[in-house]
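1. fold the following, please.
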Amino acid sequence: MAVKKNGEPLVDATATANETVQAASAAAKKGFDHTVGALKDGVSGAMAGFEKTQTEVKANMDKVMKSAEDMVSFGQGNVEAFVKSSQIWAAGVQDLSKAMAATAQAQMDAAMSTMKALAGVKSLKDAVELQTSLTRSSVEAAMAETGKLTDASMKLAEQALAPITARVTLAAEKFGRAA
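-> So this is what the prediction gives:
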């Protein structure tokens, strides 16, 4: 109801109050919707960041586990190479010992033969010639056996070191690439 005062219509107070309330409600709803939208965006961003972090952590843990597995495997390979090298060395030393024992036995047999031959000589000249001949053949045999043992020792060293050399080469390749 409009009331006139001094001839002018007065504004309907109820209508003005309703318009003000509606405008305030619309502004509040708009502000609330904006706040809810911002919160949703913030939560979505936080969730995306959390998921990204979780994915990166999982990928890094997978890399760490793979590296640990590789190191264990590499260490196991080193132990296996050392065991194989030790087995080759032990077998080779045993073979060398047998060869040296056979050489010593042959030298003992030759010494016994020399003693028997010297016991049967008829003159000093024959004894000197026999001794010279036996000494020469003994020195030649010793040199030949020394050469064989040296060659066998070198071959044994190469064979025994081969597994370890292979591991060193593998380590250089593997860790050379990593660096």
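2. could you use CA atoms for every contact and neighbour count after this?
-> Noted.
3. mind jotting down where the strands sit in this protein?
-> 4-5, 8-9 (DSSP state E).
4. can I get the ones you listed in TSV including distance to Ala141 and mean neighbour count?
-> Putting those into TSV (distance: least, CA to CA, whole Å; neighbours: other CA atoms under 10 Å) gives the following:
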stretch	distance to Ala141	mean neighbour count
strand 4-5	148	9
strand 8-9	145	10
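5. the longest helix in this protein is where?
-> helix 13-119 (DSSP state H).
6. show me what that helix is packed up against.
-> helix 124-178 (3 or more CA pairs under 8 Å, 6 or more residues apart in numbering; DSSP states H and E).
7. the helix it packs on to helix 13-119, inter-axis angle?
-> 180 degrees (axes from the mean of the first three to the mean of the last three CA atoms, to 10 degrees).
8. now the second one, please; I'll put the structures next to each other:
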Amino acid sequence: MKKLLSLCLFPIFASVSLFAQKEAIKVDRVDFNSLRDDWIQMEVELSCHGNPSPEARDSRFVENIRVKVYLAFTRDEKKREYDYYVSEVEIVIMEQGDDNNVYFYLPGPIAERDQLNTDPDFYYVEVSVNDEEQSPQKSAISSNIPNLEILESFISKADAGSLENEHLLMPIYLVSGVELGRVSDLPVFLRRDVRQ
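-> The predicted structure follows:
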């Protein structure tokens, strides 16, 4: 009887466990595009699945979303040296069912100078809601990062190594005077750069 009861309860516990891991904001796809004059565009496609927090004002809305991207391009393959770029945006709010895209740009003269491929060697998209980091999502991690231990090492190296390239990987709203490529479904950004 005990064995039968535990077998009957297993699907319930499994579904509760899966529900607890459901993320409010999902990274559906990450894509890199080459633009005119060697500019590189990073496109991150997001979807909103509602707010699982019991304190949410309305379970259909997710607020205070931060999307932080980490890129690494090989500088010297023999020495295993990389150039790191980090950037982030804040999204004010998304509603359940919303699909939004965020875009980041690396200037063409830098890509030309360093002979960068359009796709970086490594990338990761970190999503946080209300300053709480969501679990890493497979679709947000480059295939060259096979496990969480390597991901944590990559993030640490990128945070330290990106200081020399600070502000070079730009969110869409900081780019001007260049063709932005295919752009659609922008969210409402919170721009702290314009505040005094």
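9. so after superposing, what's the score?
-> The TM-score (TM-score structural alignment, normalised by the length of the first structure) is 0.25; 68 aligned residues with a CA RMSD of 4.5 Å.
10. rewinding a little: nearest to Phe32 of the first structure, of the strands of the first structure?
-> strand 8-9 (37.6 Å; CA to CA).
11. just how off-centre is the longest helix of the first structure within its chain?
-> 10 Å (CA atoms, centre = their mean, to the nearest Å).
12. how about stretch 108-124 of the first structure?
-> The answer for stretch 108-124 of the first structure is 64 Å, by CA atoms, centre = their mean.
13. hmm, back to that, CSV please, covering the strands of the first structure and showing distance to Val64 of the first structure.
-> Below are the strands of the first structure laid out as CSV (distance: least, CA to CA, whole Å):
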stretch, distance to Val64 of the first structure
strand 4-5, 87
strand 8-9, 84
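14. run a quick neighbour tally on Tyr124 of the second structure.
-> By other CA atoms under 10 Å, 24 other residues sit near Tyr124 of the second structure.
15. and it, what element?
-> strand 122-129 (DSSP states H and E).
16. and after that strand, which helix or strand comes next?
-> strand 132-133.
17. which element follows that next one toward the C-terminus?
-> Immediately after strand 132-133 of the second structure, counting by DSSP H and E, sits helix 148-161.
18. which other helices and strands contact that following helix?
-> Against helix 148-161 of the second structure (3+ CA pairs under 8 Å, 6+ apart) you get strand 61-76, strand 81-95.
19. what sits against Met170 of the second structure?
-> By CA atoms under 8 Å, 6 or more residues apart in numbering, the residues touching Met170 of the second structure are Ser87, Phe104, Tyr105, Leu106.
20. among those, name the buried ones.
-> Burial by neighbour count, 16 or more other CA atoms under 10 Å: within the contacts of Met170 of the second structure this picks out Ser87, Phe104, Tyr105, Leu106.
21. sort out for me which of those residues are in strands.
-> Ser87, Phe104, Tyr105, Leu106.
22. could you dump those to CSV with distance to Ala158 of the second structure?
-> Below are these laid out as CSV (distance: CA to CA, whole Å):
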residue, distance to Ala158 of the second structure
Ser87, 11
Phe104, 16
Tyr105, 17
Leu106, 16
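23. so which of the residues you listed comes closest to Asp31 of the second structure?
-> Nearest to Asp31 of the second structure among those, with distances taken as CA to CA, is Phe104, at 10.6 Å.
24. how far away is the closest one from Ala20 of the second structure?
-> 31 Å (CA to CA, to the nearest Å).
25. what's the answer for Ile65 of the second structure, then?
-> Distance from Ile65 of the second structure to Ala20 of the second structure, by CA to CA: 19 Å.
26. which one's more surrounded, the two?
-> Ile65 (23 against 10).
27. Glu88 is in contact with that one, correct?
-> No: if you go by CA atoms under 8 Å, Ile65 of the second structure and Glu88 don't touch, sitting 10.4 Å apart.
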